[in-house]
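Asks: what's the 3D shape of this:
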Amino acid sequence: MKIKKPIRISLPKQTSIEIEKAIKNGLFKIGEKIPSEPDLVKEFGVSRNTIREAIQSLIQAGVLESRQGNGTYVIAISKFEANILNRLNNSKTSEVHEVRICLEKEIVKLAAQRRSDDDLENIKNALNQRNLTKSSFIENSEADLEFHLAIAKASHNSIFYDLYKSLSQYICTSVAQRLKSTNMEEKMIYQLHIELFEAISSQNIEKSEEIIIKILEI
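Replies: Okay, the predicted model is just below:
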């Protein structure tokens, strides 16, 4: 077997990794403009050229977006998420929905098995917020997503959580479109989400799976 020699990572590469970590940790948030070049130079202690190369690499990866005359914005949490979003945008809606069904079924089953008291409190808070939101379709879908993300976190499987979070932008748009087109009464949708919370709370795995399927069929 031929052994490859270790490769030293360049300074721009190291800087891009650190910027990506800052995004993942919530220091730079989705939809927000990142600090100016001089501020980043001061923060990371590197040259302006290094910052420019690092930012350019993240723009090419789909994590950042440069807007002419308006700075650079965060559009994805990571390169992984950027790749997922690119794949989703080039996929059939029906295929994405099938993937979401499989993912959410496993997530609710694990959440029902593993949820802690703190998890239940977080899910309940997200549920209350979801059911109190009576604004636009987009705002409704964002509140709905937070509820499902709380359940994903309760699965205590970080990969499932990251996958679901990576799908979140696409799911949010999908939910908004379905809320616009559905004829089902909000009262029925409201009740299904309450029943899902109760099933997870009582650790009823079969019931949890049954209800999430009903929700996704709306």
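Asks: going forward, measure contacts between C-alpha atoms and count neighbours the same way
Replies: OK.
Asks: so what's the residue nearest to the spatial centre of the chain closest to, chain neighbours aside?
Replies: Geometric centre of the chain, nearest residue: Lys165, 2.2 Å, by Cα atoms, centre = their mean. Excluding its sequence neighbours, the residue lying closest to Lys165 (Cα to Cα, 6 or more residues apart in numbering) is Leu149, at 7.0 Å.
Asks: Who are the packing partners of the helix or strand where that neighbour lies?
Replies: Using DSSP states H and E, Leu149 sits within helix 137-154. The contact analysis (3 or more Cα pairs under 8 Å, 6 or more residues apart in numbering; DSSP states H and E) places helix 137-154 against helix 93-114, helix 117-132, helix 158-181.
Asks: now the helix or strand just after the longest one and helix 93-114, what's the angle there?
Replies: Just to be clear, that refers to helix 158-181. Going down the chain from helix 158-181, the next helix or strand is helix 186-201, by DSSP H and E. Relative orientation of helix 186-201 and helix 93-114, computed by axes from the mean of the first three to the mean of the last three Cα atoms, to 10 degrees: 40 degrees.
Asks: this one next, for a side-by-side:
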Amino acid sequence: MTVKYDSEDAAPETMVDKAMRSILDHIHRQGLMAGDLLPSEAHFIEVLEVSRTVVREAFKSLAAMRVLEMSAGRRTRVAVFDDTAITLTLSHALRTEQLNPQQLLDARRAIELRIVELAAVRRSEAEARELLDLADRMRLARDEVEEMTESDIAFHIAMAQATRNPLFPVLVSALTATMRDTNAIVWRYRTSETAREEVMALHAAIAEAIAARDPGAARSALEKHFDVASRGLLLAGFN
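Replies: Predicted coordinates for the structure are as follows:
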């Protein structure tokens, strides 16, 4: 096999890389959408003139990237866009100390300040009620950190869904997933009822501002929430 370099610093393109690119080209040329079936592995073996192993590895790599959806006994489909790949990447970066919790929180802050404004303008009545309900659930579970964290994550994802922009829930879901690791530690340093209640009150204020269709008040409450969250991370030793 001839190895091709695009530049002196570029990695060589393998046969699997080429097969992946060809499969993606097929999806785009044919106008396939999420859920649509792909031709069989045998089709790509014949068209690309490569081995079954190459095509199978290409399929597996694209499935790991959530471009394809594969399951035993079923034809391969175009995958639905979700947070799986981004979450895995961020979790890996956090656990290998290539990113830290404060950096992830900074990214969330930048994204969610726009999200909360859009949510206040675009939310439905059902979404407004859901946010208020999730804020109540957080308050009820404030002494059960795992349950509280799941409601907290659901709150921020629900806020993102209310924007009507499908990218925002994916990004927020990926960025908030790390809270399952950090909240348990941070919450141990919020020992007073006042400190814990502050977090609950800010989520309630965000939900109420969104329900009132007040983007300015929603943004202000979210900014205060992130200030409190950042202080909590620092108190717990995350910097």
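Asks: re earlier: tell me how far the residue nearest to the centre of structure 1 lies from Thr50 of structure 1.
Replies: Distance of Lys165 of structure 1 to Thr50 of structure 1, computed by Cα to Cα, to the nearest Å: 30 Å.
Asks: cool, and Ile151 of structure 1?
Replies: As judged by Cα to Cα, Ile151 of structure 1 and Thr50 of structure 1 stand 40 Å apart.
Asks: Who has more neighbours out of these two?
Replies: Ile151 (29 against 20; other Cα atoms under 10 Å).
Asks: Map that one onto structure 2.
Replies: Using TM-score structural alignment, the partner of Ile151 of structure 1 in structure 2 is Met159.
Asks: ok, now which ones touch its match?
Replies: Ile115, Val116, Ala119, Glu127, Leu131 (Cα atoms under 8 Å, 6 or more residues apart in numbering).
Asks: Output these in TSV, with distance to Leu234 of structure 2 and neighbour count appended to each entry.
Replies: What follows is those, written out as TSV (distance: Cα to Cα, whole Å; neighbours: other Cα atoms under 10 Å):
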residue	distance to Leu234 of structure 2	neighbour count
Ile115	25	26
Val116	24	30
Ala119	29	29
Glu127	33	19
Leu131	27	26
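Asks: ok, so of those residues, who is nearest Gly216 of structure 2?
Replies: Nearest to Gly216 of structure 2 out of the contacts of Met159 of structure 2 is Val116 (Cα to Cα; 9.2 Å).
Asks: Which residue in structure 1 aligns with the closest one?
Replies: By TM-score structural alignment, Val116 of structure 2 lines up with Val108.
Asks: what separates that match from Ala199 of structure 1, distance-wise?
Replies: According to Cα to Cα, Val108 of structure 1 and Ala199 of structure 1 sit 9 Å apart.
Asks: so what sits against both of those two?
Replies: Any residue near both Val108 of structure 1 and Ala199 by Cα under 8 Å, 6+ apart counts here, and that gives Ile205, Ser208.
Asks: Out of the helices and strands packed on helix 137-154 of structure 1, flag the one nearest Gln203 of structure 1.
Replies: Closest to Gln203 of structure 1 of these is helix 93-114 (Cα to Cα; 4.4 Å).
Asks: Tell me the residue in structure 2 aligned with Ala176 of structure 1.
Replies: By TM-score structural alignment, Ala176 of structure 1 lines up with Ala184.
Asks: Could I get the contacting residues of its match?
Replies: Counting by Cα under 8 Å, 6+ apart, Ala184 of structure 2 touches Val145, Glu146.
Asks: now Val16 of structure 2
Replies: Val54, Val55, Glu57, Ala58.
Asks: tell me which element it is part of?
Replies: According to DSSP H and E, Val16 of structure 2 maps onto helix 15-29.
Asks: from the middle of its chain, how far away would the helix holding Leu149 of structure 1 be?
Replies: Taking Cα atoms, centre = their mean, to the nearest Å, the mean C-alpha location of helix 137-154 of structure 1 is offset from the chain mean by 10 Å.
Asks: what's the angle between that helix and helix 93-114?
Replies: 40 degrees.
Asks: mean distance, helix 137-154 of structure 1 to its aligned residues in structure 2?
Replies: Aligned to structure 2 and superposed, helix 137-154 of structure 1 gives a mean residue distance of 1.5 Å (mean Cα distance after the TM-score superposition for structure 1).
Asks: angle of that helix against helix 117-132?
Replies: If you take the same axes, to 10 degrees, helix 137-154 of structure 1 sits at 170 degrees to helix 117-132.
Asks: Tell me the spacing between the nearest residue to Ile138 of structure 1 once chain neighbours are set aside and Ser135 of structure 1.
Replies: Excluding the flanking residues, the one nearest Ile138 of structure 1 by Cα to Cα, 6+ apart is Ala176, at 5.4 Å. For Ala176 of structure 1, the distance to Ser135 of structure 1 (Cα to Cα) stands at 12 Å.
Asks: next one: Asn183 of structure 1
Replies: Here Asn183 of structure 1 is placed at a distance of 18 Å from Ser135 of structure 1 (Cα to Cα).
Asks: Ser201 of structure 1 now?
Replies: Counting by Cα to Cα, the gap from Ser201 of structure 1 to Ser135 of structure 1 is 28 Å.
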